[in-house]
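Enquirer: From the sequence below, what's the structure:
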Amino acid sequence: MQLTHTPALLRSLGAAAVLGVVALAARRPDLVVLVAPFVVHLAWGWSMRRRGAPRVDVRPRAVVVPEGESVPLAVSVSAAWPSSLVTAQWPVRAGVALEPDAGTVVDAVVPEGVTMAVQPERWGRYDVGPGRVAVADPSGSWRASTMLPRVTVTVRPASSTLEGGSGVAHPIGIVGMHRSRHRGDGSDLADVREFRPGDRLKRINWRVTSRLGAVHVNSTLTERDTDVLIVADTLLDIVPADAGAATSLDATVRAVAAISRHYVGFGDRVAIHDLGRRIGHVRSGTGPRQARVVLNVLSRANRSVPDWDMLRPVGSLTSGMLVFFCSPLLEREAQDEIVRLRRMGAEVIGVDTLPEEIGRFDDIASFRRDTFLGEAWMIRRMERDAAVARLRSLGIPVTPWRGTGSLASVLLSMEAARSAPRRVLGR
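Expert: Alright, predicted model coming up:
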């Protein structure tokens, strides 16, 4: 910071000089009374002069917070003068609410600094600043100002757990929390049978043994895990007419966050494949670390990337893998990709992320009357709904994303199909 004098000091100096010359030239001692306040201000200001300028620090420089929380930005100033007056100003930008609203804080120097609250409206990465800070001494004679560095605020999307079951019809791993149809070490009771050589003593059912007279043991079903692949269609970001409404990218990010957290909690291996380039890929992994990696990747998703026409298809799949296809399903390439994944042997669930109000009759009034954009979106949605009906006829469930309870019915029905009786065909 560079220390400079203020116009108030120059005015006091000029007024004292002019009045002093007039008093001497006109021999008016009464004018000395008028000169006295300016001389006092000059003496006070000169006593406040410091050789070194105050030091300024901003905390934090970079912070990661969950969605919905505010970030306090503290501008601390070294006490160059007692009771210094600090003015901190941050620019107002879209998507970030400031407290105070104008982004300007005026306060005296305190140990914890001058604080302003930053409230991002939704998930993503925001650069707040660069701001400006000015420090003035108590007499208003000296002033130092400098630019504040940018502060990076990364907001992780809300990641509530899905409602419903796991939806895993065919677990493919050997260790996990999904009940399988195979008998072995587990916690779910399959039946009670007589003791055989090699059975563990801790599995003896003493009630049945005492009642029947012969040693009986509990037979259990094994618990296994599976591979979960979340496909994110970010080729297009469909933005409703209402600027504050959620876009298709918002719905996709929140769906991916909720699905990944749900299955990481089951101990499954979760991976993310981006058909576009707004989110990026996440390798398969499990455990709390994988959940943090997914949230960090989602929080860095780039909204400013233009729409991309070239689709990056999914590579090889494991038979029986559970695939969640999060897409607005507007592009023919995305519709073909979800069918291809189903034919590769995966259990595919379509998650419709198109905003609910897009293409509805009530949405026509939000467009300009001299255009036919509202009618065009209605036709586009009708074509898309027909494509969704064809996907359902192929055995691919498609459910619109309306929160954590959106997939409950589909997951419960798929989980029930795992334990349903099967007909064995004879040769």
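
Enquirer: From here on, just use CA atoms for contacts and neighbour counts.
Expert: Fine.

Enquirer: ok, residue 279 - contacts?
Expert: Contact analysis of residue 279 by Cα atoms under 8 Å, 6 or more residues apart in numbering lists 234, 297-298, 300-302.

Enquirer: which of the residues you listed are buried?
Expert: Among those, those classed as buried by 16 or more other Cα atoms under 10 Å are 234, 297-298, 300-301.

Enquirer: In strands only, show me the contacts of residue 279.
Expert: If you go by DSSP state E, the contacts of residue 279 have nothing in strands.

Enquirer: Helices along the stretch 101-250 of the chain, start to end?
Expert: In the stretch 101-250 of the chain, the helices defined using DSSP state H, counting those that start in this stretch lie at 206-212, 248-265.

Enquirer: Of all the ones you listed, which one is nearest residue 135?
Expert: helix 248-265 (41.3 Å; Cα to Cα).

Enquirer: Please name every helix or strand in contact with the closest one.
Expert: Packing partners of helix 248-265 (3 or more Cα pairs under 8 Å, 6 or more residues apart in numbering; DSSP states H and E): strand 227-232, strand 269-274, helix 288-299, strand 322-327.

Enquirer: before we go on, could you also do this sequence so I can check it against the first one:
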Amino acid sequence: MSTPRPGAPQPRWRLTIAQTGAIVVGFLTAAAGIVSGHPDVVVMGLPLLALAAWAWDRRPRAMAGEQATDAAAAAPVHYALTADRAAREHTLGYRVRLETAPGVEAVQLRVLELGVRPRLHVLAASPERPIDVRGRVPAPHSGPQRIVTADWRLVAAGAALLTDVSAPIGVDRTIEPAFVPITALPLPARLTGLTGSHDSSRPGDGGDFHDIDRFRPGDRLRRIDWKATARLARDPGELYVRRTRAQADATIFVIVDSADDLGESVDTWELFDPVRSGTTSLDIARSAASAIAAGYLHRGDRVALADLAVPGRVARPGAGTRHLDRVLRAIAATQPVGAARVTRRPPLVTPGAGVFLLSTFLDDHPMSAALQFAAAGHRVVAVDVLPPGRTDELTTARRIAHRLVMMDRENRMAALRRGGVDVLVWGLERGDPERDARLLALARPRNPALAAAR
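Expert: The predicted structure follows:
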């Protein structure tokens, strides 16, 4: 069982309001009897004082069989709050277990699920049978979050004594997003690696047919194309070889904008409600970033992760299974930082890398960063992760304000397209035909000149 930390303030017993009133009435009655010289009046106040003293003497002091010299053992309750490590069927189980000292008769337990769903339990207590409360919490969102918080108050001496409400304890969990790795992979304008799964413009081994050229020193004899030699040779000893494209890999930067986290319900944009908000923009961003990173890493490419709002959140370019696990953990741990803490300097990107920028594009910062990357020669895909908004709960004034904000956002998306940035809308569903068709279109070379520039 978990116990309070040594030196932490322990719960203090106090009399209830009824008992405090009884003490006041008892003292006043006894004082009135003494002043008036009537002993019978004094006797009438003594039972109230005696009952209060009896109740105070019965207050629990420590757990059974433990010495009160230990700060943890002196506590009248030992506690533990645990929750599942992973979500099952979109829910997480939790368990609150309390062991009380002799004399504690009941516990008022309050459990707060997801910060918005309080549950109050009044349970009988005994040292022989610990209190064990179990429940399940919905897990509607991915990322780090406070799953459950609990606090309690102890009752003793026939409800004459209560403790103060304990300090709350909670359990935090990081929920991994659900995703399916993408298979249509838009490639950057230039492939940088010397080996990989993509055909580059350089001649080499392993790729598709490149061209037929004269034999030069360094060419392998098995590359000689005798039919082409018989057809094209003009001088004795002239040979022609069949050349193939070299294999190369791509470097991809996945950049997540964690400045805000906006849900489907526009009414919760100002004050976040995890239950009413529906799917949020960071839910979509985590799922999209995981799908993009897993798709490229499964093909052997190099992937880096960066946060547009927090420069310290970064995973350098890498490949392999261990790097995929590292990137997925970093994506799952992404949480909103608020517009006040957003940095205005975009992250550094490796020359020639492709960039996926995931944002709601509700302000100019992500748009400016995407245009800056495109101007530097990177192929940029702006992934729109803002969920469709529900405005039925808004007032007329707030509905008009939302419409103006969305008009500004459409202007930014149009500016991205004019600046050579590809725009991809990532929907709520994992199987989105429009998104898949858009990815297939982006995976094709945009023009022969761009394909040759690799």
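
Enquirer: Nearest to residue 7 of the first structure among the helices of the stretch 101-250 of the first structure would be which one?
Expert: Once these are compared by Cα to Cα, helix 248-265 is nearest, at 50.8 Å.

Enquirer: buried ones in the closest one?
Expert: 248-264.

Enquirer: how about residue 175 of the first structure, what's its partner in the second structure?
Expert: With TM-score structural alignment as the criterion, the equivalent of residue 175 of the first structure in the second structure is residue 195.

Enquirer: measure that match to residue 247 of the second structure for me?
Expert: To residue 247 of the second structure, residue 195 of the second structure is 5 Å away according to Cα to Cα, to the nearest Å.

Enquirer: out of the two, which sits in the more crowded spot?
Expert: residue 247 (22 against 18; other Cα atoms under 10 Å).

Enquirer: Tell me the one of the buried ones among the contacts of residue 279 of the first structure nearest residue 337 of the first structure?
Expert: residue 234 (13.5 Å).

Enquirer: residue in the second structure matching the closest one?
Expert: By TM-score structural alignment, residue 234 of the first structure lines up with residue 258.

Enquirer: list the contacts for the nearest residue in space to residue 174 of the first structure that is not next to it in sequence?
Expert: Computed as Cα to Cα, 6 or more residues apart in numbering, the closest residue to residue 174 of the first structure that is not its neighbour in sequence is residue 224, at 4.9 Å. Residue 224 of the first structure is in contact with 171-180, counting by Cα under 8 Å, 6+ apart.

Enquirer: Kindly recompute the last result at 6 Å.
Expert: Contact analysis of residue 224 of the first structure by Cα atoms under 6 Å, 6 or more residues apart in numbering lists 171, 173-178.

Enquirer: Centroid-nearest residue for the second structure?
Expert: By Cα atoms, centre = their mean, the second structure has its centre lying nearest to residue 143, at 1.6 Å.

Enquirer: and that one, what does it touch?
Expert: Contacts of residue 143 of the second structure by Cα under 6 Å, 6+ apart are 174-175, 332-333.

Enquirer: likewise residue 332 of the second structure?
Expert: 143, 176.

Enquirer: Could you count how many residues lie near residue 222 of the first structure?
Expert: So residue 222 of the first structure, with other Cα under 10 Å, has 22 neighbours.

Enquirer: I figured it was touching residue 184, is that so?
Expert: Yes - between residue 222 of the first structure and residue 184 there is a contact under Cα atoms under 6 Å: 4.9 Å.

Enquirer: aligned partner of residue 249 of the second structure in the first structure?
Expert: Residue 249 of the second structure maps onto residue 225 in the first structure, by TM-score structural alignment.

Enquirer: Would you mind measuring from that match to residue 166 of the first structure?
Expert: 11 Å.

Enquirer: and the nearest residue to the match of residue 249 of the second structure once chain neighbours are set aside, what is it in contact with?
Expert: Nearest residue to residue 225 of the first structure in three dimensions, chain neighbours excluded: residue 176, at 4.1 Å (Cα to Cα, 6+ apart). Residue 176 of the first structure is in contact with 223-225, 267, counting by Cα under 6 Å, 6+ apart.

Enquirer: Residue in the first structure paired with residue 316 of the second structure?
Expert: Counting by TM-score structural alignment, residue 316 of the second structure corresponds to residue 283 in the first structure.

Enquirer: Any idea how many residues pack against the closest residue to residue 106 of the first structure other than its chain neighbours?
Expert: Nearest residue to residue 106 of the first structure in three dimensions, chain neighbours excluded: residue 87, at 4.5 Å (Cα to Cα, 6+ apart). By the criterion of other Cα under 10 Å, residue 87 of the first structure has 19 neighbours.

Enquirer: The one 4 residues further on too?
Expert: A total of 13 residues lie near residue 91 of the first structure under the criterion other Cα under 10 Å.

Enquirer: end-to-end on stretch 154-169 of the second structure?
Expert: In stretch 154-169 of the second structure, first residue to last residue: 16 Å (Cα to Cα).

Enquirer: ok, and what's touching it?
Expert: Taking Cα under 6 Å, 6+ apart as the rule, stretch 154-169 of the second structure contacts 11-16, 55, 104-107, 149-153.

Enquirer: Contact partners for the nearest residue to the match of residue 234 of the first structure once chain neighbours are set aside?
Expert: Nearest non-adjacent residue to residue 258 of the second structure, counting by Cα to Cα, 6+ apart: residue 336, 4.9 Å away. By Cα under 6 Å, 6+ apart, residue 336 of the second structure lies in contact with 258-261.

Enquirer: Throw those residues into JSON lines and include distance to residue 419 of the second structure, thanks.
Expert: Shown next, in JSON lines, are the contacts of residue 336 of the second structure (distance: Cα to Cα, whole Å):
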{"residue": "258", "distance to residue 419 of the second structure": "23"}
{"residue": "259", "distance to residue 419 of the second structure": "23"}
{"residue": "260", "distance to residue 419 of the second structure": "25"}
{"residue": "261", "distance to residue 419 of the second structure": "26"}
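
Enquirer: For the match of residue 316 of the second structure, identify the helix or strand it belongs to.
Expert: For residue 283 of the first structure, the element it lies in under DSSP states H and E is strand 282-285.

Enquirer: Give me the mean deviation of that strand from the second structure.
Expert: Here strand 282-285 of the first structure, set against the second structure after superposition, deviates by a mean of 2.8 Å using mean Cα distance after the TM-score superposition for the first structure.
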